[in-house]
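S.K.: Give me a 3D structure for the following:
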Amino acid sequence: MNTLISHIINPADVKAYALAGVLIALVVCLLALVIARILRNPFRYPYFELDFDVSGKRNVHIDNLVDEWLCTPGTWNQALDHHRQVEAWKKSSAAKAEGSLGPLAKRRRRQLAETIDDEREFCFITVRDQTRYHQRNYQRTPYKVSVPDRKLDVDLAWLQERRDALSAIGFETTLRKYYAKNQRRLMTPALRQQIAERDNYTCQICGKYMPDGVGLHIDHIVPVSKGGKTVPSNLQVLCSKCNGSKSNR
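M.R.: Below is the predicted model of the structure:
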């Protein structure tokens, strides 16, 4: 009986069939990979991404950081350059979609339309350093990683509107600070030093020179009580005597 079965099912044939099955499976897998590669979306939208390190800071407003970035010379050209790159990418991607063969062109056009994300072209992200540890041989070694905190996605029109508003106030401060109710809180030591150096430590009324800073006051030209802002153009160096006589006039 066994001899009869061995004649009917040849072991060599079984091995051949098994090998053929493996080869067929490999071919099917390769074809599936090729088809998946052809059908997948080849387009990647070129976002503009900018990180702000806010480690150790509290009450951070991301729109305030964006305003500071817009007030920095040269940054607007960066935004415009990136927008031109996006437009060039859309043009070349459209040509690539139209150049696809047969029904694939329709799929590529749909994939491109789904990929274009102009409303979130500019991505601003706050990041914070966090301390983590490596554990080895019962010893912990600290290391830091930057972890995303908040994100603001905007289009070019939003940035343009924001920049126009900053331009109207001379790019001297952020919009949040400009319209803050408590302007006196914005008088930082760094701003005081900036105005003192700008005015050469000299009273702008009587001309008294105060290089040691004694008796030197930083005055709001238009008083805060009358709507004056804490911005460099509305600040000046005065001596204590002139500042006292000026009062809130």
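
S.K.: use CA for all of it now, contacts and neighbours both
M.R.: OK.

S.K.: which other helices and strands contact the helix or strand hosting residue 141?
M.R.: Assessed by DSSP states H and E, residue 141 sits inside strand 139-154. Secondary-structure packing of strand 139-154 (3 or more CA pairs under 8 Å, 6 or more residues apart in numbering; DSSP states H and E): helix 62-71, strand 122-136.

S.K.: ok, now with 6 Å
M.R.: With contacts defined as 3 or more CA pairs under 6 Å, 6 or more residues apart in numbering; DSSP states H and E, the packing partners of strand 139-154 are strand 122-136.

S.K.: residues of the strand it packs on that come out buried?
M.R.: Counting neighbours by 16 or more other CA atoms under 10 Å, one finds that the buried residues in strand 122-136 are 122, 124, 125, 126, 127, 128, 129.

S.K.: Stretch 96-107 now?
M.R.: Result for stretch 96-107 [16+ other CA under 10 Å]: buried residues 96, 97, 98, 105, 107.

S.K.: For it, which outside residues touch it?
M.R.: 108, 109 (CA atoms under 6 Å, 6 or more residues apart in numbering).

S.K.: try it again with 10 Å
M.R.: 38-43, 90, 92-94, 108-113 (CA atoms under 10 Å, 6 or more residues apart in numbering).

S.K.: for these, which one is nearest residue 164?
M.R.: Relative to residue 164, the closest of the contacts of stretch 96-107 is residue 90; by CA to CA it sits at 26.8 Å.

S.K.: What is whichever strand or helix holds residue 22 packed up against?
M.R.: Assigned by DSSP H and E, residue 22 belongs to helix 11-39. In this structure, helix 11-39 makes packing contacts with helix 104-115, judged by 3 or more CA pairs under 10 Å, 6 or more residues apart in numbering; DSSP states H and E.

S.K.: angle of the helix it packs on against helix 11-39?
M.R.: 60 degrees (axes from the mean of the first three to the mean of the last three CA atoms, to 10 degrees).

S.K.: about what we covered before: give me the distance from the strand holding residue 141 to the chain's centre.
M.R.: Relative to the chain's own centre, strand 139-154 is displaced by 14 Å; criterion: CA atoms, centre = their mean, to the nearest Å.

S.K.: Another for comparison:
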Amino acid sequence: MTQLYEIDGYHYIVDLTPYFVLGVLVIALVCAIAVLVRRILASPFRYPYYVARFNVSGRRNVRIEDYIDRHLMDPASWDAIVAHRAYIQNWKHEQEEYLKTCRLRSRRERQYAEAVDDDRAFRFITCRDQTRYKQANYVKTSYKVSMDDSELDVNWEWIVERRSRLAAINDEATLRDYHAKNQRRLMTKQLREQIARRDNYTCQICGKYMPDGVGLHVDHIVPVAKGGKTVPSNLQVLCSKCNGRKGAR
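M.R.: Below is the predicted model of the structure:
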């Protein structure tokens, strides 16, 4: 890269390449320093949230609390939540030890305080699968993407309180179903089959065996009219005759 100058009738050719290269190097150095400073000043703290996703594709009137209840009632999921709670506590302890010896201590302490988010430590998200399309070489193909539908962020105290309420009803139903006014609508085909298999298709009063399901009834031990719940512990298999005799007693 050269430039022609004329001074006092004389022509001078100046090679600008070194100046151009020097300018590029200076700009690169300034950018590198800016990136380095930004990285040094950036917060090193990343709060370890617990995240659980529930796929609700094709379902209407979804209440995320129902999915959370089922998640809490699952032993493996509950163990994972408890383990993650311990992990959060350990993470906080490690960061507090780091703050005692780190540089930029006052800045790091502010960043740590901003990063700690115990009130929203547990995140529950419902998501739905959506079909999208892409075209390549005149061929249209579909693919699935998962889109978040709703989210509920809670703290450990909320989790413990909810788990205690579920344990009080022996983990037999979600809290919404257990306290629902219309208990009869909760008697689904799947629940009937579950109780029939549990009781071996046998009337719990007279002992009649009904393997084909003819005349088999799933009865509320404590009638719904008297506050009985539609939960497995309050259901039994009866034959038509015994069910008619029992009535709403």
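
S.K.: quick one: TM-score?
M.R.: The TM-score (TM-score structural alignment, normalised by the length of the first structure) is 0.93; 245 aligned residues with a CA RMSD of 1.7 Å.

S.K.: hang on, the earlier thing: list the buried residues of the strand holding residue 141 of the first structure.
M.R.: Across strand 139-154 of the first structure, burial judged by 16+ other CA under 10 Å covers residue 153.

S.K.: Average offset of it relative to the second structure?
M.R.: In the superposition against the second structure, strand 139-154 of the first structure averages 1.1 Å from its aligned positions (mean CA distance after the TM-score superposition for the first structure).

S.K.: Pull the residues that contact that strand.
M.R.: Residues outside strand 139-154 of the first structure that contact it (CA under 10 Å, 6+ apart) are 47-55, 60-63, 66, 118-135.

S.K.: repeat for stretch 236-245 of the second structure
M.R.: For stretch 236-245 of the second structure, contacts defined as CA under 10 Å, 6+ apart pick out 192, 195-210, 213-221, 246.

S.K.: Please repeat the previous calculation with a cut-off of 7 Å.
M.R.: The contact list for stretch 236-245 of the second structure (CA atoms under 7 Å, 6 or more residues apart in numbering) reads 195-196, 199, 201-205, 215-221.

S.K.: need the next SSE after the strand holding residue 141 of the first structure, C-terminal direction.
M.R.: helix 156-168.

S.K.: just to revisit the earlier point, so which of the contacts of stretch 236-245 of the second structure belong to strands?
M.R.: Taking DSSP state E, the ones among the contacts of stretch 236-245 of the second structure that sit in strands are 216, 217, 218, 219, 220.

S.K.: Just the buried residues of the contacts of stretch 96-107 of the first structure.
M.R.: Listed as buried from the contacts of stretch 96-107 of the first structure are 43, 90, 93, 94, 108, 109, 111, 112; burial here means 16+ other CA under 10 Å.

S.K.: State the distance from the residue mapped onto the second one from the second structure to residue 142 of the second structure.
M.R.: It stands for residue 90 of the first structure. Aligning on TM-score structural alignment places residue 90 of the first structure opposite residue 92 in the second structure. Per CA to CA, to the nearest Å, residue 92 of the second structure is found 44 Å from residue 142 of the second structure.

S.K.: go on, residue 98 of the second structure?
M.R.: 49 Å.

S.K.: For the most centrally placed residue in the second structure, which residues are in contact?
M.R.: When CA atoms, centre = their mean is applied to the second structure, the residue found nearest the centroid is residue 52 (2.1 Å). Neighbouring residues of residue 52 of the second structure by CA under 7 Å, 6+ apart: 123, 124, 125.

S.K.: residue in the first structure matching residue 235 of the second structure?
M.R.: The alignment partner of residue 235 of the second structure in the first structure, by TM-score structural alignment, is residue 235.

S.K.: the inter-axis angle of the lengthiest helix in the second structure versus helix 156-168?
M.R.: As assigned by DSSP state H, the longest helix anywhere in the second structure is helix 75-101. Using the same axes, to 10 degrees, the direction of helix 75-101 of the second structure lies 160 degrees away from that of helix 156-168.

S.K.: Just name the closest of the contacts of stretch 96-107 of the first structure to residue 158 of the first structure, please.
M.R.: Closest to residue 158 of the first structure out of the contacts of stretch 96-107 of the first structure is residue 90 (20.3 Å), distances taken as CA to CA.

S.K.: For the closest one, which non-adjacent residue is spatially closest?
M.R.: residue 116 (7.8 Å; CA to CA, 6 or more residues apart in numbering).

S.K.: quick one: that neighbour and residue 81 of the first structure, what's the gap?
M.R.: Here residue 116 of the first structure is placed at a distance of 18 Å from residue 81 of the first structure (CA to CA).

S.K.: Of the two, which one has the most company?
M.R.: residue 116 (16 against 11; other CA atoms under 10 Å).

S.K.: so that one sits right up against residue 44, yeah?
M.R.: No - using CA atoms under 7 Å, residue 116 of the first structure is not in contact with residue 44, being 8.4 Å away.

S.K.: quick one on the thing from earlier: which element, helix or strand, includes the residue nearest to the centre of the second structure?
M.R.: strand 50-55.

S.K.: what's the matching range in the first structure for that strand?
M.R.: With TM-score structural alignment as the criterion, strand 50-55 of the second structure aligns to 48-53.

S.K.: mean per-residue distance, that stretch to the second structure?
M.R.: On superposition with the second structure, the mean distance recorded for stretch 48-53 of the first structure (mean CA distance after the TM-score superposition for the first structure) is 0.6 Å.
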